[in-house]
Each structure stands twice: as C-alpha cells, then as structure tokens.
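# Task: produce atomic coordinates for the following.
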Amino acid sequence: MARGLAEGMAARGRRVTVVTNRFDSSLPRREEINGVRVLRAPVIARLGRGVISPQFVRLARATIARAKVGALQLPMLEAGAIAAGMRTPIVSTYHCDVTLPPGLVNAAQRVVVDASNRYAMHNSAIVAVTSEDYARNSRMWSAIEPGMAIVAPPCPPPPPGLPSYRETDGLHVGFLGRIVREKGLEYLVRGFRALPDPDARLLIGGDFTHVAGGSVVQQVRAAIGDDPRVRLMGFVPEERIGDFYASLDVFTLPSVNAFEAFGIVQAVAMLAGVPVLSSDIPGVRQPVAQTGFGTVVPPADPAAITRALRGLHADPPDREAGRKAAHQAFSVSSVLDAYEVLLDKAAHQRKARR
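Below is the predicted model:
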C-alpha cells in the first residue's frame, strides 16, 4: 500500500520522499524509483521481524521537517519518536495490530510498539485505516477513532495472462501470499482435500524460504500428505502473476489472524475476475462484503471451506460484474483521489491533533 501511494502521488506531480531502512546491504543509500526519492538508513542488527537502525528516526524527522505533510506507515516501533514535537502535520496510516507469538519478551515488545503507535496517532492530524470494520476491532481503536478516515489500499489489476498453470477442467483453487501461520493454509488444504473430484487442483503460491518470522511450510506439507492434486509452487514471479490468476476458478484467503486488516491480494484477484473465498474476520471480510464477489467462511473451519468451494463451483458468481464492482471500490485512481484529499487537508493544519 505504501509503495502504491508513493508512486501514485509522484505520478500525479507530487514530490515524494520515502525514508526506510537499508534492510538489504546491496541497496544504495539513496536512489529514485518511479519518481519517488528513496532514502535508506543503515542497519546495524536484526531483531525478530524488524531491524535496528539508530539513524532512522533522525533521518525521518529531518525529512518530514522539510515537507508540507508527513505520512507514517504504522505499526512501527519508531513512530512515536518520529512524530514527537513535529510541526509538520502528519497523516498516519494504521495498517494492522502487531501480533507476535506468546512469551514475555514478545508481550513486552507488543506493549512498547503499541505505546509508540498510540502516541504517533495522537500527534497526527488524520489517522487513515483501510476499513472501519477492522479499526473498531483493533486494540488501538481509542487512538484511531478521533482522527479516523477510511481509505482502501490502491489495488492495481494484474496484467492479462494465459491459464498456463491450469492442468485439467476440474475446479482450480488458488492462494498467493506468505506461507505463514496466520494465513490458515493448513485449514485450506484440509478443506480442499475433502473434495472428491480427482481433477480438482489447489495451487499454493508464495515464498517459504525467506519469510520474516519463519514459514510454516512443514505443517502445510504435512496437511497435504499424499494428495497429488495440491501444488506447493513457491515464489510466483511478477511476470507470471497474470497467468496465475487466469488459471483459477476461485481465489482463497483463509486467514486465521483476527488482526489482518484487509488482504490486498484478494482485491487483486477480484480485479482479475476471480471470485474470492475469505475468512469472516474484521477487515478481511470487507472486499467480499463491498463487492458481493465471493463468500466468507468462519476462520479455521475446513468443513466450511469445503462447502463454500462446492457452492462457488456449482453456482459461480458473474465474473464481469464482480470485476466491475472491484474496480469501483479498489482501483488505483479512486484510492489516490481519496488519499490526496487527506494529504491536502492535513497540509493545511499547522497543529497536530491532541
């Protein structure tokens, strides 16, 4: 979402600078990407899913101080330190709550990150969220509500493709994303395996070798067992994304994490004309609710997934109508229009909200 907004605003003639960490030492400290100036602070160590970069806060504050408006992408450990005392008005985009495995250390990290994000939002002119549904169920709702504005992520449609991943005339079900616990892939596999059709296929695309926090590929493989109909495809290159969607009858996002905010990938599938099966959890259920292009099921319920797949196969939604509904709700141009309004509104506010 951050990349789409930055490049979209630059394409509209805005001067955009992104401050980030040099998470890969092969990347330059400064460069321009699609009209966006990118500044990277050096990293001295890694901690869990994040990095330690003492210069990041200083670089971010100095850059925002020279801008008409700053835009923070939360959750972020350093958000409070960046926002503290800034005269430049800030728009904070709150994507999702931080979720970490159980344990005292992780619990302490979560408390610290939440406090930093809460302080940043209290010092922001506007707090943007992808849906009120998710925001109301967030543990940060009290900090979000006073300045809340709703802006969906900009979702570019995938390029047209050929159904080159399709193997049979049977139902082809797909998933594309990180192979991690919160995606609920074990339940998807079990739900799919209950389908008796030997020509059905389940295509699971996504990296499981370089995943922050570790992947659950072994658990997914155990769930697959000896079923020859399931394909664990690994990373799908960008140039073949269109082929992947063109090969599907149903796209799935079977998340079990109650703090996943939206699921851009399912909106992209809809823009490709593919109906979606997603979990009935705050935020994630919104694309189907807004477009009617698919169905939602209770999280972690293989039997419900089986029933939903059968229903979508027997009575598929109108693909063209679904594509048009998704374009109206999630197209890049409509989202950029809405976000541009927020930036202009914040730029005229010289005092941060208290």
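# only C-alpha atoms for contact and neighbour calcs from this point on.
Noted.
# I'd like to know which elements whichever strand or helix holds residue 305 is packed against.
Assigned by DSSP states H and E, residue 305 falls within helix 302-314. In this structure, helix 302-314 makes packing contacts with helix 185-193, strand 294-297, judged by 3 or more CA pairs under 8 Å, 6 or more residues apart in numbering; DSSP states H and E.
# can you put the ones you listed in JSON lines and add distance to residue 334 and mean neighbour count?
Shown next, in JSON lines, are the helices and strands packed on helix 302-314 (distance: least, CA to CA, whole Å; neighbours: other CA atoms under 10 Å):
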{"stretch": "helix 185-193", "distance to residue 334": "32", "mean neighbour count": "23"}
{"stretch": "strand 294-297", "distance to residue 334": "22", "mean neighbour count": "22"}
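# Of those, which is nearest residue 341?
strand 294-297 (30.8 Å; CA to CA).
# what does the helix holding residue 305 contact?
171, 187-192, 194-195, 249-250, 277, 294-295, 297-298 (CA atoms under 8 Å, 6 or more residues apart in numbering).
# Please name every helix or strand in contact with the following helix or strand past that helix.
Next along the chain after helix 302-314, taking DSSP H and E as the criterion, comes helix 319-330. Secondary-structure packing of helix 319-330 (3+ CA pairs under 8 Å, 6+ apart): helix 264-271, helix 286-291.
# To compare against the first, here's the next sequence to fold:
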Amino acid sequence: MRRVLVLSHTYLQPAHRGKLRALAARGLEVTVVMFTHQNVELQLDWWLSWKHRRMLRRLTGLIAGSDLAGSLVRRDAPKLPIAVIPQLGAVAPHEPQHVPHEGLAIGFVGRLVPQKGLDNLLQALALQRAAKWRLTIVGDGPDRERLEQLATELRLAARVRWTGGLPAEHVANLWPELDVLVLPSRSSNEWRETNGQVLMEAMANEVAVMGTNSGVIPELIGDAGFVVPDGDLQAMAGAVERLSDQATRRGLAQAARARALRLYSDDAIAERTLTFWQQVVK
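Modelled structure (predicted):
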C-alpha cells in the first residue's frame, strides 16, 4: 500500500520526520512531495545545510511555485523530479469585458506593506503628472497611512482611489475598469516576490501588466508586458508613458491574455499537475 505525504515547508519538520519513521516501521511505501515558494537563498550553517540536503534526498518529487524557487533546489538535488507549477490557476472569462473611460486606468492589488513597493509607484506616477491617468489601490495593511500621506505630499490624492481590502469576487469586478495592473514589488536579501496570482488574473482578463524584476514577476509576465528594475522610478514612469498609447497597450493586453490561457489557466495548471503526479506516483 502506498501512502502520499505532501509537505508545504522548506524544511522537513520534526512532526514530518516522525510520521515518515512511523510509516516506514509499518512497512508502508511513502511518496513524499514538497511544495515550496522559497526563492531567496537561505544563509544556513553547516549543520542546517546538511539537514536540508538530507531532507531533499528523502523526497520523491518537488513542486516549486516559480522557476527561481526550483533552481535553488536543483543546486542541492539535481536528480530530484521538480515541476514548476503555480499554486492556483487564473479564472479566464470567455469574453473579457472593458468599460470605456478617459485616460489610463491603473490598478494595484495587494497588501499595503513596504515590500510591495507602492510608494515607488506613487513617486513614478508623480513624474507623469502631465499625463491623464488615475490609480485604484485595492488592499489594506500597516503602511496605508504612510502611503496616503505620501500621495498627498506628491499632490496625487485627487487621482488615487483607496478601496481597502476586497473579497476575491469584488476584485474580479475590477478588471473591466482597468487598463493596466502594476506590481511594483521590491526585493531584499530576505525576500523576493513569491505571489503572482493577481498578475495571472489580470492577464487572463486581458489587462496589460507591468512589474518589477522581483522574484516571480518577470517569469510570469515574460514578453507579454513591461518589466522594470526594482526601484527605478524613471523606468517605471517611462513604462507608464508607453502604456498610455492605446495601440501599445492593446497589443500587450492581448499577448498577456494569450500567455495566461496557455500557461496559467485552471486547465493548464491541472494538466501540469497531473503530469507531475503521474511521474512521481508509479
């Protein structure tokens, strides 16, 4: 009888080790698969590094949330079957809807914390003060008061709408109103962007996308949007200017939807997941 144990931790926790020993003692075959988003190299001492490599040798396979996360594991376990599969697929409407409006409708969806880089987006938009744009910010968090103050100091307050946190179904209602979704995340030695779900959803809804080169963002966008260096306000402002051109924006939005349908739809994710499990559970 084969048992399957799925781990969602970077390290094999003590409880998991105990479970493995108990199953082995009962003479049961165990397929052990780990899912990881870890895309920053951990600074480990020799003992933890040894335990990490030993844990990888016990795995039957691994699902990585990004190419970057997978590449970190491949260095220590080159023979381990690894599949790069986002945790969730994107819901793609049959016919994306778009509400006519004036100017460039820009959106940000995410938690209001420093890592998300919303302050950089506000400063970049201040460099495009002469352009006709508006910004909708969906999300909440400890940085909201500081960000609202920054928008006021930059004289942008009248062009920014703060919705607070919204349930997923309400976020879905936002896509027809947006031309561009921006994910301006900033990297550090301890963190890179791991969650690109909102990018995939926007792309599937034929919304043009722009993001920084933090973590998972570049591999999700590919050549179907703009990727700018983290913290480069001029590059971000320049991308906004280029996206103000309707023909440019329309071409990128169509490319983004095609990429999302091919790689990130529920059907595409299900097919990749099934292929992986067929490989590791034999």
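# Mind checking the TM-score on these two?
The TM-score (TM-score structural alignment, normalised by the length of structure 2) is 0.79; 263 aligned residues with a CA RMSD of 3.3 Å.
# Of the helices and strands packed on helix 319-330 of structure 1, which stretch is the most buried?
helix 264-271 (a mean of 24; mean count of other CA atoms under 10 Å).
# Show me the strands in structure 2, by range?
With DSSP state E as the criterion, structure 2 has strands at 2-7, 29-36, 61-64, 82-84, 104-109, 133-138, 160-164, 180-183, 208-212, 226-228.
# Just send the helices and strands packed on helix 302-314 of structure 1 back as JSON lines, with distance to residue 82 of structure 1 too.
Listed next are these as JSON lines, based on distance: least, CA to CA, whole Å:
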{"stretch": "helix 185-193", "distance to residue 82 of structure 1": "37"}
{"stretch": "strand 294-297", "distance to residue 82 of structure 1": "39"}
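# So which of those is nearest residue 45 of structure 1?
helix 185-193 (31.2 Å).
# residues in contact with that closest one?
Around helix 185-193 of structure 1, the neighbours that count as contacts under CA under 8 Å, 6+ apart are 179, 202, 219-220, 223-224, 227, 230, 254-255, 300-306, 309.
# Report the separation between residue 143 of structure 2 and residue 108 of structure 2.
Computed with CA to CA, to the nearest Å, the distance linking residue 143 of structure 2 and residue 108 of structure 2 is 14 Å.
# same check, this time on residue 277 of structure 2
35 Å.
# Could you check which of the two has the larger neighbour count?
residue 108 (23 against 14; other CA atoms under 10 Å).
# what do we get in structure 1 for that one?
In structure 1, residue 108 of structure 2 lines up with residue 175, judged by TM-score structural alignment.
# Now for the closest residue to that match other than its chain neighbours: which residues touch it?
Leaving aside its sequence neighbours, residue 175 of structure 1 sits nearest to residue 204 (CA to CA, 6 or more residues apart in numbering; 4.9 Å). Residue 204 of structure 1 is in contact with 174, 175, 176, 230, 231, 232, 233, 234, counting by CA under 8 Å, 6+ apart.
# Give the closest residue to the third one in space, chain neighbours not counted.
If I follow you right, that is residue 176 of structure 1. Residue 176 of structure 1's closest residue in space is residue 205 (CA to CA, 6+ apart), at 4.6 Å.
# unless I'm mixing things up, that neighbour is touching residue 240, no?
No: using CA atoms under 8 Å, residue 205 of structure 1 is not in contact with residue 240, being 11.1 Å away.
# the more surrounded of these two?
residue 205 (21 against 17).
# Show me what that one aligns to in structure 2.
Checking TM-score structural alignment: residue 205 of structure 1 goes with residue 138.
# can you pull the contacts of that match?
With CA under 8 Å, 6+ apart, residue 138 of structure 2 has these contacts: 107, 108, 109, 110, 162, 163, 164, 165, 166, 171.
# Check whether the second one really touches residue 179, as I assumed.
The reference is to residue 108 of structure 2. No: Residue 108 of structure 2 lies out of contact with residue 179 (CA under 8 Å); the separation is 11.3 Å.
# Mutual contacts of those two, please.
Contact criterion CA under 8 Å, 6+ apart; residues shared by residue 108 of structure 2 and residue 179: none found.
# And the contacts of residue 138 of structure 2, which is closest to residue 16 of structure 2?
Using CA to CA, those come closest to residue 16 of structure 2 at residue 110, 32.4 Å.
# Name all residues that make contact with the closest one.
So residue 110 of structure 2 contacts 116, 138, 139, 140 (CA under 8 Å, 6+ apart).
# State the distance from the third one to residue 89 of structure 2.
Right, the one you point to is residue 139 of structure 2. Where residue 89 of structure 2 is concerned, residue 139 of structure 2 sits at a distance of 21 Å (CA to CA).
# likewise the second one?
For residue 138 of structure 2, the distance to residue 89 of structure 2 under the criterion CA to CA works out to 21 Å.
# thinking again about what came up before, now tabulate the strands of structure 2 in a markdown table and tack on distance to residue 218 of structure 2.
Shown next, in a markdown table, are the strands of structure 2 (distance: least, CA to CA, whole Å):
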| stretch | distance to residue 218 of structure 2 |
| --- | --- |
| strand 2-7 | 27 |
| strand 29-36 | 18 |
| strand 61-64 | 16 |
| strand 82-84 | 15 |
| strand 104-109 | 17 |
| strand 133-138 | 22 |
| strand 160-164 | 26 |
| strand 180-183 | 11 |
| strand 208-212 | 7 |
| strand 226-228 | 6 |
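# among the ones you listed, which is nearest residue 269 of structure 2?
strand 82-84 (10.0 Å).
# Mean per-residue distance, the closest one versus structure 1.
Following superposition, strand 82-84 of structure 2 is found to deviate from structure 1 by 2.5 Å on average (mean CA distance after the TM-score superposition for structure 1).
# which part of structure 1 lines up with that strand?
Counting by TM-score structural alignment, strand 82-84 of structure 2 falls onto residues 149-151 of structure 1.
# Could you check how far the longest helix belonging to structure 1 is from the centre of its chain?
When structure 1 is parsed with DSSP state H, its longest helix is helix 104-122. Averaged C-alpha coordinates place helix 104-122 of structure 1 at 20 Å from its chain's average position (CA atoms, centre = their mean, to the nearest Å).
# which residues are in contact with it?
74-84, 92, 98-100, 127, 140, 143-144, 353-354.
# switch the cut-off to 7 Å
Helix 104-122 of structure 1 is contacted from outside by 74-80, 83, 92, 98, 100, 127, 143-144, 353-354, using CA atoms under 7 Å, 6 or more residues apart in numbering.
# Same check on stretch 289-297 of structure 1?
For stretch 289-297 of structure 1, using CA under 7 Å, 6+ apart, the contacting residues are 275-280, 285, 288, 304-305, 317, 322, 325-326.
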